[in-house]
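Student: Coordinates for the following, if possible.
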Amino acid sequence: MFSVQRSLFLLLLVFFAAPLYAAPARRPSVEDLTIGASAQGRPITALRIGDGPIKLVIVGNTHGAPEANTYALATMLADHFRANPHEVPSAIRLYIIPTINPDGLALGTRFNARGVDLNRNMNTSFDACPDNDWRVTVFGAYGIVSDTGGPYPDSEVESRVLRSFLLDAWGAIFLHSAAGNVFPAFCDHAPSIAMAQTYATGSSYRYMRFWDQYVITGGMHDWAASLGIAAIIPELVTGTEPEFEQNLAGVQAVLAAAEQLLPAPEDRVENGIVVPALLWRFWRMHGGNDLFGPPLAPAVVEHGMTRQIFERAVLEIHPEWADTPYLVQLAPLGRTRTSPAGAAPRNECPPPECRRFTETPYAIQGAFAAFWERHGGLATFGFPLSDEGMAYAADGAWRVQQVFERAVFSLHDDRSVSLEPLGWAFLVRERSLVSAAAHQVR
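Tutor: Model prediction:
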């Protein structure tokens, strides 16, 4: 009898104690990030909620002070999800950038500190719609025409911060005001259209197929969609109120359907060779064939790093650098090259004629400095390892060249600049080390 009572007691103890030992409810991780800095050095920050594979980014306050209500909205959304991270599904990593234009917000202007409209500065020439291609002269607020598209596509540091951060994104929501509608990318992109319709339904804003007041050129949403990222613009009704409840409902609707709405980054085929999605996006957004040439061989994975050889560079994915400008990098092939003849450090060229660095005695100037800056600067090519000097180029011509950590620049007779084919040389060297036939022992 005692044994039966004891067994019953133990059974009841396990039954009532079970909840005390149940696995805790999932609580997604929350992290504050600094993803870059503005032209005047103000930090550009993001809040990350969750660890899932699907990267969804909300971008507030592209247009500075006139759209400060989108900064307020993005901040309120960040506060909400910081307090309620469980609302972010396990498959999602949600990022909220309160302002991509902190200088405009601080200076009381729509533009960045250099007078450029950041939502007219992106390289939108990748899609099939020429109407939205980047240009200097643009339509702005209320249809006002001005030369505020920037000197060239992606010229602004804030644009480049965003470009790097969205490299691995699946979806992007760019908050603006004021119209009370939601519209997707201009060119037909089914995932963008579906996300815009979902957000509009959730928020009770009006869905529009595109902004019908004037053509937006160089827009962030069009740039993103051209790389396969689902991208939309919700326009708040007013220019003063954050309209938090409506937009929270819109975001929640997208989160609930994200696995069906948002497309994974997609591998592409170039030159008959498969290019992994993130390498393709980087290659494409930095100039594609024109800058790096075509892929020469399939990608390989070594020690967790994906690497692929292109004609003028070797591109590498470094997962440990996610959410930074260095997720995809050029391999440092310039370090394997000897300096051009007569390329000892020169000190007779002061700023601003030369751009100098504390990390190296060498400087850049003229056509090389312009090319270096336009195509990504330090993040793309690294520091100079020589001054300019004469050397034989790969085509046999005797040219002015300069060696950088990740590239070698060559100057042509028409003053244009191109990269030497370091990727091709790397491939030849790599294959020369592989025996074509098995060794025979005699």
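
Student: from here on, contacts and neighbour counts on C-alpha atoms
Tutor: Noted.

Student: what ranges do the strands span in the stretch 51-200 of the chain?
Tutor: With DSSP state E, counting those that start in this stretch as the criterion, the stretch 51-200 of the chain has strands at 54-59, 92-97, 138-139, 145-146, 171-174, 176-177, 181-184.

Student: I'd like the ones you listed as JSON lines, with distance to residue 374 appended.
Tutor: Below are those laid out as JSON lines (distance: least, CA to CA, whole Å):
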{"stretch": "strand 54-59", "distance to residue 374": "24"}
{"stretch": "strand 92-97", "distance to residue 374": "25"}
{"stretch": "strand 138-139", "distance to residue 374": "20"}
{"stretch": "strand 145-146", "distance to residue 374": "22"}
{"stretch": "strand 171-174", "distance to residue 374": "25"}
{"stretch": "strand 176-177", "distance to residue 374": "28"}
{"stretch": "strand 181-184", "distance to residue 374": "28"}
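
Student: of all these, which lies closest to residue 106?
Tutor: Residue 106 lies closest, by CA to CA, to one member of the strands of the stretch 51-200 of the chain: strand 92-97, at 16.1 Å.

Student: want to put them side by side, so please do this one too:
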Amino acid sequence: MATAIAATLAAQPTATPDWAATSTAQAHEVATAIAATLTAQPTSTPNLAATSTAQAYEVATAIAATLTAQPTVTPNLAATQSAQRWVLQTAVAATLTAQPPPAATATATAMPQVSRLQVIGTSAAGRPIEVVEIGNGDRRIIFVGGLHAGSAPSTAALAQQAADYFRSHSAAVPDAVKLAVVLNANPDAVRAPGKLEGRLNAAGVDLNRNWDCEWQAQAKWRDHTVSGGSAPFSEMETQALLNYITGGGAVAVIFWEAKMETGQVSAGGCGERSLVSQPLADIYGGATGYTVDPWAWYPVNGDAANSLDKRGIPAASVLLRDYEDTDWPLNLRGILAVMEAYAR
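Tutor: Have a look, this model is predicted:
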């Protein structure tokens, strides 16, 4: 650009010019040279790539202002050319430096990530079950919070935290992925951290005992007997989740639960081994540092992740380290790792 300006100035007549006429003519010629130079720049140079016709106009305006501000006395042209060259270069550099970064140019070919909130069903008491979806891809990765929202409020809080974060940082969602976050799968649950009553829906059913892997009407949680419902998927909440998950495109499902002091990730598996879910558990556990182990404390009937694994959908249960704290930095790593792995 400096070369083009110098060439333009050098081309001026050696005779003493009429300054007013020269100012206008020079501004036009210099602006034309600058516009041609900028247009020819490679797009990999950020400042020049951002330069447009509007920018060239701004540069021309700055040059014109500089030229018309010169003294009206007849100048010494040889000295003036050198001084003008410096003034013009300075004006051009200042104008270009002030331009905003070329965000529109850089993202011109990328489709903006879409964020939407939808209701996928209602609870036994008629409360909405909401899902936030972020992204345009056809590979749905689903994170479920609040299956035992009252007993483990950290899981619903983590779901809300994840939804808020990725709505604000949607570029972190890979193009091939649609990130789906179920905010609270059990909105009827009463708040009772770590206690049985916080696990149940308004009908008194433990929703993680109401799925169709080794289902029983009377199931266990620790030393307690809990209701698994009148049949698999007897509850409106589990029906809504199943329909949403199996509705198409689900490549991985994580259920956030609590708690295990070290954090634990267990692959879904209806029977002696997991069919498709162990890689998912390994990825999430590796990213978070949580222990990756099968559940072995007592028999579990009607579990959600186990039910999905037998359908060929990778699923895992993640036991957070606290009933109320979300352990956000670690779980953010887990979410990102799963999206990266299952985007392919």
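
Student: TM-score for these two?
Tutor: Once superposed, the chains reach a TM-score of 0.68 (TM-score structural alignment, normalised by the length of the second structure), with 249 aligned residues with a CA RMSD of 2.2 Å.

Student: As JSON lines, the strands of the stretch 51-200 of the first structure with distance to residue 251 of the first structure and mean neighbour count would be great.
Tutor: As requested, these are exported to JSON lines (distance: least, CA to CA, whole Å; neighbours: other CA atoms under 10 Å):
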{"stretch": "strand 54-59", "distance to residue 251 of the first structure": "9", "mean neighbour count": "23"}
{"stretch": "strand 92-97", "distance to residue 251 of the first structure": "10", "mean neighbour count": "24"}
{"stretch": "strand 138-139", "distance to residue 251 of the first structure": "28", "mean neighbour count": "21"}
{"stretch": "strand 145-146", "distance to residue 251 of the first structure": "32", "mean neighbour count": "12"}
{"stretch": "strand 171-174", "distance to residue 251 of the first structure": "9", "mean neighbour count": "26"}
{"stretch": "strand 176-177", "distance to residue 251 of the first structure": "14", "mean neighbour count": "25"}
{"stretch": "strand 181-184", "distance to residue 251 of the first structure": "12", "mean neighbour count": "27"}
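
Student: Look up which helix or strand the equivalent of residue 305 of the second structure over in the first structure falls in, please.
Tutor: Matched to the first structure by TM-score structural alignment, residue 305 of the second structure sits across from residue 221. Using DSSP states H and E, residue 221 of the first structure sits in helix 220-226.

Student: Which SSE is immediately downstream of that helix?
Tutor: Reading on from helix 220-226 of the first structure to the C-terminus, the next helix or strand found by DSSP H and E is strand 230-236.

Student: which helices and strands does the helix holding residue 221 of the first structure pack with?
Tutor: strand 171-174, strand 230-236 (3 or more CA pairs under 8 Å, 6 or more residues apart in numbering; DSSP states H and E).

Student: hang on, isn't residue 389 of the first structure packed against residue 398?
Tutor: No - between residue 389 of the first structure and residue 398 there is no contact under CA atoms under 8 Å: 10.2 Å.

Student: Of those two, which one has the most company?
Tutor: Neighbour totals were compared for residue 389 of the first structure and residue 398, and residue 389 leads with 17 against 14 (other CA atoms under 10 Å).

Student: Any idea how many residues pack against residue 323 of the second structure?
Tutor: By other CA under 10 Å, 21 other residues sit near residue 323 of the second structure.

Student: Then residue 320 of the second structure?
Tutor: Residues lying near residue 320 of the second structure (other CA under 10 Å) number 26.

Student: How about residue 22 of the second structure?
Tutor: Residue 22 of the second structure has 15 neighbours, counted by other CA under 10 Å.

Student: Same check on residue 119 of the first structure?
Tutor: The burial count for residue 119 of the first structure: 22, using other CA under 10 Å.

Student: Contact partners for it?
Tutor: 62-63, 218-220 (CA atoms under 8 Å, 6 or more residues apart in numbering).

Student: Please pull up the equivalent of it in the second structure.
Tutor: Per TM-score structural alignment, residue 119 of the first structure is aligned with residue 208.

Student: got it, and residue 54 of the first structure?
Tutor: That one, residue 54 of the first structure, aligns with residue 139 by TM-score structural alignment.

Student: ok now do its match, which residues does it touch?
Tutor: Each residue near residue 139 of the second structure by CA under 8 Å, 6+ apart is listed here: 176-178, 249-251, 342-343.

Student: will you turn the residues you listed into a markdown table that also has distance to residue 55 of the second structure?
Tutor: Shown next, in a markdown table, are the contacts of residue 139 of the second structure (distance: CA to CA, whole Å):
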| residue | distance to residue 55 of the second structure |
| --- | --- |
| 176 | 36 |
| 177 | 37 |
| 178 | 38 |
| 249 | 45 |
| 250 | 47 |
| 251 | 47 |
| 342 | 43 |
| 343 | 39 |
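
Student: Are any of those residues buried, and if so which?
Tutor: Neighbour-count burial (16 or more other CA atoms under 10 Å) applied to these gives 176-178, 250-251, 342-343.

Student: which one of these is nearest residue 50 of the second structure?
Tutor: residue 176 (28.5 Å).

Student: Nearest residue to the closest one in space, ignoring adjacent ones along the chain?
Tutor: Leaving aside its sequence neighbours, residue 176 of the second structure sits nearest to residue 137 (CA to CA, 6 or more residues apart in numbering; 4.0 Å).
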